[in-house]
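S.K.: need a structure here:
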Amino acid sequence: MEHAIRSVTIHYQTADIIPAPYSHHISFTATVNSKQELQTSFRIEYLDREELTEEEIESEGFTGDDDFAWEGTLAPAWTAQITRLLSRTDYHRAGRQPAESENWITVEGEADSVFSGSPRNHEEWEYLSQELMQAVYETARLEAPLRITYLKLEKDGSDRLDISVLFATRSIETLLSRPAGKKNGTLNWDTLNPVLKLIYTGDFLPEKAIQREPRQPGRYLEIGDGLWYELGVSLVNPPGNHRFLSHIEKTLDGLLNN
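M.R.: Here you go, the predicted model:
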C-alpha cells in the first residue's frame, strides 16, 4: 500500500574500493509542498582527492572542483516515484556494515510514520539516486537532457526516431520521422533503464564513427556526442556477447513501431 511522503532524505556513498577521483557522497533531502513537488536540497561531494594532482584529476575527465550543491523544486512525478518505491521497501537490521565492494545507501523520512534504515532493495534506491541527480542537473541547467537518435536508412526510404529523455519531468518524448510525415509521441519511463542499459552494453568505436548525419543505407545511433555509430561497423558486439547487435536492432525497430 502506498503512503504519500512528507519528507525524505537519501544518503548515498560509493564503495570503499572505488578510488578517487570517482569516489563521492550524495545527500538528497526534500519535503513535499502543497503542489506535491519536492522542495529539494542536494549536494554531491567528491572524496579522497587530497593525494591527486590536478592533472591526474583532469585526465579522468573531472575538474579540480566538481563538488556541487543546489536547492530548488523537482516535479511531482518524482514525489510519486519515491512514494511507490517506499511502498515496497524494507530495511536491514540496525548496525549492519556494508561490504568493501558495496555502495552504501540510507533512507529516512516521514510518510504515515517515520521510516529509516538501509533498504534491502538497495539497487533500486541506488538507481533512483542517480536519476534524481540527473533531474537536479537538468533543472539547475548544469546539463542538457539526454538525446538519442536512431536512424534506419534504406534505399527506398528512411525511418528516424529522436528520443529526448527529460529527467527534470521524468518523461520521454519522441519524434518519429518517415517519408509519409512526422509524429510526436511519448514512451513509458519504465522502458528507459533496459533500453539505455542495452545501448551502452555495446562496444562503441569512435574512430570508425561518422561525424555528419549519414546518407548511405544502414542502421545508425547518435547518443549525444555528435558521432553517428553504424551498427556492425562502429557499434559492435561486446566481447562475449554475440547477440548484442541482433538484440539492439530488434529493440530499436520495436521503438520505431511503438
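S.K.: From here on, just use CA atoms for contacts and neighbour counts.
M.R.: OK.
S.K.: In this structure residue 137 contacts residue 143, no?
M.R.: Yes - contact criterion C-alpha atoms under 8 Å: residue 137 and residue 143 qualify, at 5.5 Å.
S.K.: More neighbours: the two, which one.
M.R.: Counted by other C-alpha atoms under 10 Å, residue 137 and residue 143 do not tie: residue 137 has more neighbours, with 18 against 12.
S.K.: Name the helix or strand for residue 247, please.
M.R.: Here residue 247 sits within helix 244-256, counting by DSSP states H and E.
S.K.: Now do that helix: which elements does it pack against?
M.R.: Judged by 3 or more C-alpha pairs under 8 Å, 6 or more residues apart in numbering; DSSP states H and E, the packing partners of helix 244-256 are strand 157-166, helix 192-199.
S.K.: of all these, which lies closest to residue 8?
M.R.: strand 157-166 (22.5 Å; C-alpha to C-alpha).
S.K.: gap between the two ends of stretch 18-34?
M.R.: Here the two ends of stretch 18-34 are set 40 Å apart, with distance taken as C-alpha to C-alpha, to the nearest Å.
S.K.: Give the buried residues for that stretch.
M.R.: 20, 21, 23, 24, 25, 26, 27, 28, 29, 30, 31, 32 (16 or more other C-alpha atoms under 10 Å).
S.K.: One more, please, to line up against the first structure:
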Amino acid sequence: MTLSKNTLTGLVLEYDSGIIPPPYSHVFRLALDWSKGDLDVVLDLHYTDREDLTQEEILDEGFTLNDDYSHKGPLNSIWITPLLQLFNKTKWSNKDIDEGGITVTALEKGKNEGVKIPGNQEAWQLMAQDLIQAIYETVKKEAPLQVHYRLVESDTISDCSITVHFSNREVIFEKSGTSRKINWDYTIQLMKIVFTPDYHYEIAKEEAGKKRGAYIECGDGYWHELGKGVVNIDPSFDAVSKIKSGFYDLLHE
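M.R.: Modelled structure (predicted):
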C-alpha cells in the first residue's frame, strides 16, 4: 500500500521490548497526527516488571525510580516526510512479535487502517527512538546529542564536534570556530557506530589527549582514546576504524 501525504494523515507506533529484562523492559505508544498540516504527537512510555527489583538495582543501571513519561504536543513537521518515505518502502510481515517488536497503524484521512507488522523492524524502532528523542529535545527534557573528537597527527591537533538536533533533524559540524550543516542520514549512521564499541571508563580522562592518536568524548565529559579506551566488541566489525574514518572524512572535507 502506497499512501501519499494527502491520504495518510497519521501513524500510531506501538512497541514492546519483549524478553528484555527489567529495568530496561518497557512499552510505548507514539501517536503521530498531521491531518491538520502540522505534526501533533502523543507519547506514553512505561517501564515494566520493576516490582521485584530493589531501588539500588534500578539506580545502578543508570535509571531513576520514575522513568515513565507522557507527553502531548507539537513536533517539527520536518519529520512527516521521512515517516512517509519509511512507510512507503516498508514490506509488511505476517510474523508475530511475541518476543518483542514494533507495530504500525496507518490513519488514512482519520480512518484506522489496522495494525501492521513491519518486516524492517530495526528501521521502525530507530525511527521511533529518534522521534522520542526529538520530543525530549523539544520540551527541553534533554539537550541535543553532542560528540567531540580530537585527532592528533605529529604536531597537528584537529578538534571538531557534531551536534545532533533531533528536534528539527539538523546536524551541525564545527571545526576551528566555523560550523556547517552536514547530512542527517550520514550522521545517524556514524552515531550508531560511535556507540557500538566498549568504552572503558576506568581509564578515561577529563581532558583530551595530546599524544598522537584519536580521542572522543560522547557528551558526558569523559575523553576516551580510540583503540585503547574504546575497543571493538565484535571482532568481525571494526567499529573503531569506522569511527576514525568517519571523523577523518568530516575533518578533511
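S.K.: picking that back up, buried residues, the helix holding residue 247 of structure 1. List them.
M.R.: 244, 245, 248, 249, 252, 253, 255, 256.
S.K.: roughly how far apart are the counterpart of the last one in structure 2 and residue 112 of structure 2?
M.R.: It refers to residue 256 of structure 1. Aligned by TM-score structural alignment, residue 256 of structure 1 pairs with residue 251 of structure 2. Noted for residue 251 of structure 2: a distance of 48 Å to residue 112 of structure 2, by C-alpha to C-alpha.
S.K.: what does residue 88 of structure 2 give?
M.R.: Using C-alpha to C-alpha, residue 88 of structure 2 is found at 17 Å from residue 112 of structure 2.
S.K.: what do you get for residue 149 of structure 2?
M.R.: Residue 149 of structure 2 sits 46 Å away from residue 112 of structure 2, going by C-alpha to C-alpha.
S.K.: Those two: who's more crowded?
M.R.: residue 149 (24 against 13).
S.K.: how near is the more buried one to residue 58 of structure 2?
M.R.: Per C-alpha to C-alpha, residue 149 of structure 2 is found 32 Å from residue 58 of structure 2.
S.K.: again, but for residue 137 of structure 2
M.R.: 24 Å.
S.K.: How about residue 61 of structure 2, nearest residue that isn't a chain neighbour?
M.R.: Among residues not flanking residue 61 of structure 2 along the chain, residue 23 sits closest, at 7.6 Å (C-alpha to C-alpha, 6 or more residues apart in numbering).
S.K.: residue contacts, the one you found?
M.R.: Taking C-alpha atoms under 8 Å, 6 or more residues apart in numbering, we find residue 23 of structure 2 in contact with 47, 48, 49, 50, 53, 58, 61, 63.
S.K.: if we go to 10 Å?
M.R.: Applying C-alpha atoms under 10 Å, 6 or more residues apart in numbering to residue 23 of structure 2 gives the contacts 47-53, 57-59, 61-65, 67.
S.K.: Which residue of structure 1 is paired with it in the alignment?
M.R.: The alignment partner of residue 23 of structure 2 in structure 1, by TM-score structural alignment, is residue 21.
S.K.: Now do the SS call for that match.
M.R.: coil (DSSP: H, G, I helix; E, B strand; the rest coil).
S.K.: hmm, back to that, surely the match of residue 256 of structure 1 meets residue 174?
M.R.: Yes - with contacts defined as C-alpha atoms under 10 Å, residue 251 of structure 2 counts as touching residue 174 at a distance of 9.3 Å.
S.K.: can you tell me which residues contact residue 116 of structure 2?
M.R.: Contacts of residue 116 of structure 2 by C-alpha under 10 Å, 6+ apart are 13, 91, 92, 93, 94, 102, 103, 104, 105, 106.
S.K.: can you do 6 Å?
M.R.: Residue 116 of structure 2 makes contact with 103, 104, 105, according to C-alpha atoms under 6 Å, 6 or more residues apart in numbering.
S.K.: tell me the secondary structure for it?
M.R.: strand.
S.K.: Roughly how far does the closest residue to it other than its chain neighbours sit from residue 2 of structure 2?
M.R.: The shortest distance from residue 116 of structure 2 to any non-neighbouring residue, by C-alpha to C-alpha, 6+ apart, is to residue 104 (5.2 Å). Distance, residue 104 of structure 2 to residue 2 of structure 2, using C-alpha to C-alpha: 14 Å.
S.K.: now swap in residue 133 of structure 2 and tell me
M.R.: Here residue 133 of structure 2 is placed at a distance of 27 Å from residue 2 of structure 2 (C-alpha to C-alpha).
S.K.: Same question for residue 40 of structure 2.
M.R.: From residue 40 of structure 2 over to residue 2 of structure 2 (counting by C-alpha to C-alpha), the distance is 22 Å.
S.K.: These two: who's more crowded?
M.R.: Each of residue 40 of structure 2 and residue 2 has its neighbours counted (other C-alpha under 10 Å); residue 40 has more, 18 against 11.
S.K.: Spatially nearest residue to the more buried one, not counting backbone neighbours?
M.R.: Closest to residue 40 of structure 2 by C-alpha to C-alpha, 6+ apart is residue 74, at 4.4 Å.
S.K.: is it true that the one you found lies in a strand?
M.R.: Yes - Residue 74 of structure 2: assigned to a strand according to three-state DSSP.
S.K.: these two touch, right, it and residue 42?
M.R.: No - counting by C-alpha atoms under 6 Å, residue 74 of structure 2 sits too far from residue 42 to count as a contact (8.8 Å).
S.K.: the strands in the stretch 101-250 of structure 2, which residues?
M.R.: Assignment of strands within the stretch 101-250 of structure 2 using DSSP state E, counting those that start in this stretch yields the ranges 101-108, 111-118, 145-153, 156-165, 170-175, 178-182, 198-199, 213-217, 223-225, 230-231.
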